[in-house]
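Undergrad: How does the following fold in three dimensions:
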Amino acid sequence: MSFRTFESAHIGGGIHHATVKSAALHRRADISFYVPSGVTSEKLPLVILLHGVYGSHWAWLYKGRAHEVLDRLIQEENLPPMMLAMPSDGLWGDGSGYAPHSDADYAAWIVNEVPEAAAEIDPRCKDAPRFISGLSMGGYGALRLGLLHPKKFVAISAHSSITHVTQMQGFVEESLAEFDLTGTDPLAVIDCAKLTARLPHLRFDCGSEDVLIEHNRTLHRDLQAAGIPHVYEEFFGGHTWDYWHEHLADTLRFFKACLSL
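TA: You can find the predicted model right below:
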């Protein structure tokens, strides 16, 4: 895949911003990247981080300080260097849900085009292990897309996740009818998990004070009932950036562990 246009800037400290012409979205879209310093390996694992409603490509970088978490774990816990790709969701309404709409395929943007854009920034991630994570709507995107494309991702880890697109109605202005979703893939995370026996390694967590806690507990129980291996954790906290900044470390530790499996 090649982009008709690709504009990028390295603003220092390993941070890159890019704007690309997306064939899946039929318009330009933005991605932030972070490449840690001192990488000597030939392959650089790629972590795609998906933001929630109202946000964009800058959210994980500047509100979640994801690069600071990554650097700390590299220095203090011998985490292997990983590249972070933090795309916008395509900027439809208050949030696209990372799903195919009739006018743009927000799923293909994430699954197919974002990794290609990352390889333009650093070719070492092209054939390296790939992971996906996200928060809230981005947690839904990470879970759903990771489960629907099990050969694309080694592991999935999500935070404070919506577990069915209908739960978007508690957050966004647009009605579900306005989403005009297309395709035949399931919209419930649990139904996506039942499609194939060989799934990526799977974990998710939620804060005990989070508005989405019961949805996450239900998903955990449903996965248990279906015999689908996964890790589910609850921590104290709400639907906040403090929570996501803190527990991104759990995601990165999980991804490290999956590299050796």
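
Undergrad: CA atoms for contacts and neighbours, from now on please.
TA: Will do.

Undergrad: now the strands for the protein?
TA: Remark: strands assigned in the chain by DSSP state E are 6-12, 15-22, 27-34, 46-50, 83-87, 130-135, 155-159, 201-207, 231-235.

Undergrad: which of these sits most buried?
TA: strand 155-159 (a mean of 30; mean count of other Cα atoms under 10 Å).

Undergrad: For that one, name the packing helices and strands.
TA: strand 130-135, helix 137-148, strand 201-207, helix 241-259 (3 or more Cα pairs under 8 Å, 6 or more residues apart in numbering; DSSP states H and E).

Undergrad: what's in contact with it?
TA: For strand 155-159, the surrounding residues in contact (Cα atoms under 8 Å, 6 or more residues apart in numbering) are 130-136, 138-140, 142-143, 146, 200-206, 244, 247, 251, 254-255, 258.

Undergrad: 7 Å instead?
TA: Residues from elsewhere that reach strand 155-159, judged by Cα atoms under 7 Å, 6 or more residues apart in numbering: 131-136, 139, 142-143, 146, 200-206, 244, 251, 255, 258.

Undergrad: Please provide the structure for the following sequence as well, for comparison with the first:
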Amino acid sequence: MKKQTLLLIFAIIFMHISTYSQQALWGGQQIISPEINDDNSVTFRLFAPEVTAVQITGDFLPTEKIQTPYGEMDAPGKAELAKDEKGIWSFTTNALTPELYGYSFIVEGLTISDPNNPFLIRDVGTVTNVFIISGEQADLYKVNDIPHGTVAKRWYASSGLDMKRRLTVYTPPGYEQSTEKYPVLYLLHGAGGDEEAWMDLGRTSQIMDNLINQGKAKPMLVVMPNGNVIQDAAPGEGRDGFYKPQFMVSKQMDGTYEENFMDIVNFTENNYKVIADKEHRAIAGLSMGGYHSMHISRYYPNTFDYVGLFSAAFVPRDGVTSKVYENIDETLKSQKENGYKLYWISIGTSDFLYDANQEFKQKLDDLDMNYQYSESEGGHIWRNWRVYLSDFVPLLFK
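TA: Predicted structure coming up:
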């Protein structure tokens, strides 16, 4: 074969590979969205000349009430985009307060992500675009030019569940070089979440890095397990491959997770440089994770000195029987008698679990158990849970 022919073949192959590899670069719309303006208003844009209606939904808009199987809840509102002569739809917000925000477009009734914003997070089975307005509380959610901890995805063996399971572990800046031992916060997700939730939606590593750097929090490990005992890992990360996540799965709140939680503690204490005693263990969680934290901390009543319940559920589900949920008052009394440093409850005033939290507070009052209580505006939302974590962590291990 002639040299010129070979060169031509190689050139064609190279052009094919190059074209294929560049598809992701040239496939997007060449417009800016979202654009954060000088006054902290935000402009969103979508090029869609052939469609007749585009809306945006996001947590920067006034909320709407919706009916769910769990009662009336707040949902992000909607706003209309306007179309210009070039076929670009746009919407500009009022000035926004500092926060991590999520949004999606609705094109003729179909919810889609913003093709100009590659930054997304998954909450249960919904994927949402995100952006940050800097300042105040939101600066805790940013990656700043400071020392950073390490985030690892680890697998541990659960003898009680007869499987290897995945969890997320944050170790503080300097952990690898240090010879000292650290305290541990076990941080639990809500229904529909998994070992990814507190990292992706809760911005845990950013919050921890920033609080530690500011001297507001002790350096500590944060262990974030998967609370769904039928799963070995988050959807797409385990043996079951890619499947659509569900809000509620079987055995979520039937006592199985609580009974086997010490597998997680034992793995942590056998594999990391931690202080393995009650004074240096904390447990906290949101919603279902608050439910788990309350029951784990009283089921093992001499194990955790710090307990955080964020928008927590409290009552076992109908028809569930488990030894974990027996003698609740007696085990709470044992927890009280063994002593603890902090029992912390936080809830939004429009949260659908607000009344359940007031009832649980009354139970603690009747048992003469000390606790700290905090209310915020809003409902059952990640905006609140990021704040609760930011407020809770500085109180630990003092």
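
Undergrad: one step back: JSON lines for the helices and strands packed on strand 155-159 of structure 1, including distance to His57 of structure 1?
TA: Listed next are those as JSON lines, based on distance: least, Cα to Cα, whole Å:
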{"stretch": "strand 130-135", "distance to His57 of structure 1": "12"}
{"stretch": "helix 137-148", "distance to His57 of structure 1": "12"}
{"stretch": "strand 201-207", "distance to His57 of structure 1": "22"}
{"stretch": "helix 241-259", "distance to His57 of structure 1": "15"}
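
Undergrad: can you name the residues of structure 2 that stretch 135-144 of structure 1 overlays?
TA: Here stretch 135-144 of structure 1 aligns to structure 2 at residues 286-295, judged by TM-score structural alignment.

Undergrad: Distance to Ala225 of structure 1 added to the strands of structure 1, as a markdown table?
TA: Output for the strands of structure 1, formatted as a markdown table (distance: least, Cα to Cα, whole Å):
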| stretch | distance to Ala225 of structure 1 |
| --- | --- |
| strand 6-12 | 46 |
| strand 15-22 | 40 |
| strand 27-34 | 38 |
| strand 46-50 | 28 |
| strand 83-87 | 33 |
| strand 130-135 | 24 |
| strand 155-159 | 20 |
| strand 201-207 | 15 |
| strand 231-235 | 14 |
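
Undergrad: Ser56 of structure 1 is nearest to which of those?
TA: Of all those, strand 83-87 sits nearest to Ser56 of structure 1, with 7.1 Å by Cα to Cα.

Undergrad: In structure 2, which residue range corresponds to the closest one?
TA: Under TM-score structural alignment, strand 83-87 of structure 1 corresponds to residues 221-225 of structure 2.

Undergrad: One more: stretch 216-224 of structure 1?
TA: Going by TM-score structural alignment, stretch 216-224 of structure 1 sits over residues 357-365 in structure 2.

Undergrad: Just the helices from the stretch 101-250 of structure 2, written as ranges.
TA: For the stretch 101-250 of structure 2, applying DSSP state H, counting those that start in this stretch gives helices covering 197-200, 204-213.

Undergrad: quick one: what's aligned to Val165 of structure 1 in structure 2?
TA: Checking TM-score structural alignment: Val165 of structure 1 goes with Pro316.

Undergrad: go on, Val20 of structure 1?
TA: So, by TM-score structural alignment, Val20 of structure 1 is matched to Tyr156.

Undergrad: ok, that match - contacts?
TA: Lys164, Arg165, Arg166, Phe267.

Undergrad: Kindly recompute the last result at 6 Å.
TA: Lys164, Arg165 (Cα atoms under 6 Å, 6 or more residues apart in numbering).

Undergrad: Compute the distance between the match of Val165 of structure 1 and Val324 of structure 2, please.
TA: Separation of Pro316 of structure 2 from Val324 of structure 2 (Cα to Cα, to the nearest Å): 10 Å.

Undergrad: Could you do Asn338 of structure 2 as well?
TA: Counting by Cα to Cα - Asn338 of structure 2 and Val324 of structure 2 are separated by 19 Å.

Undergrad: ditto for Leu342 of structure 2
TA: For Leu342 of structure 2 relative to Val324 of structure 2 (Cα to Cα), the value is 22 Å.

Undergrad: Setting the sequence-adjacent residues aside, check what's closest to Lys218 of structure 2.
TA: Spatially, and ignoring its direct neighbours in sequence, Lys218 of structure 2 is nearest to Ile212 (6.2 Å; Cα to Cα, 6 or more residues apart in numbering).

Undergrad: Structure 1: which residue goes with the one you found?
TA: Under TM-score structural alignment, Ile212 of structure 2 pairs with Ile74 in structure 1.

Undergrad: Number of residues surrounding its match?
TA: The burial count assigned to Ile74 of structure 1 is 16, neighbours taken as other Cα atoms under 10 Å.

Undergrad: try Tyr101 of structure 2
TA: 18.

Undergrad: which ones are touching it?
TA: Counted by Cα under 6 Å, 6+ apart, Tyr101 of structure 2 has contacts Val130, Phe131.

Undergrad: ok, now how distant is it from Ile283 of structure 2?
TA: From Tyr101 of structure 2 over to Ile283 of structure 2 (counting by Cα to Cα), the distance is 27 Å.

Undergrad: now the residue nearest to Val165 of structure 1 when sequence neighbours are not counted: how far from Thr163 of structure 1?
TA: Among residues not flanking Val165 of structure 1 along the chain, Leu187 sits closest, at 6.1 Å (Cα to Cα, 6+ apart). Separation of Leu187 of structure 1 from Thr163 of structure 1 (Cα to Cα): 8 Å.
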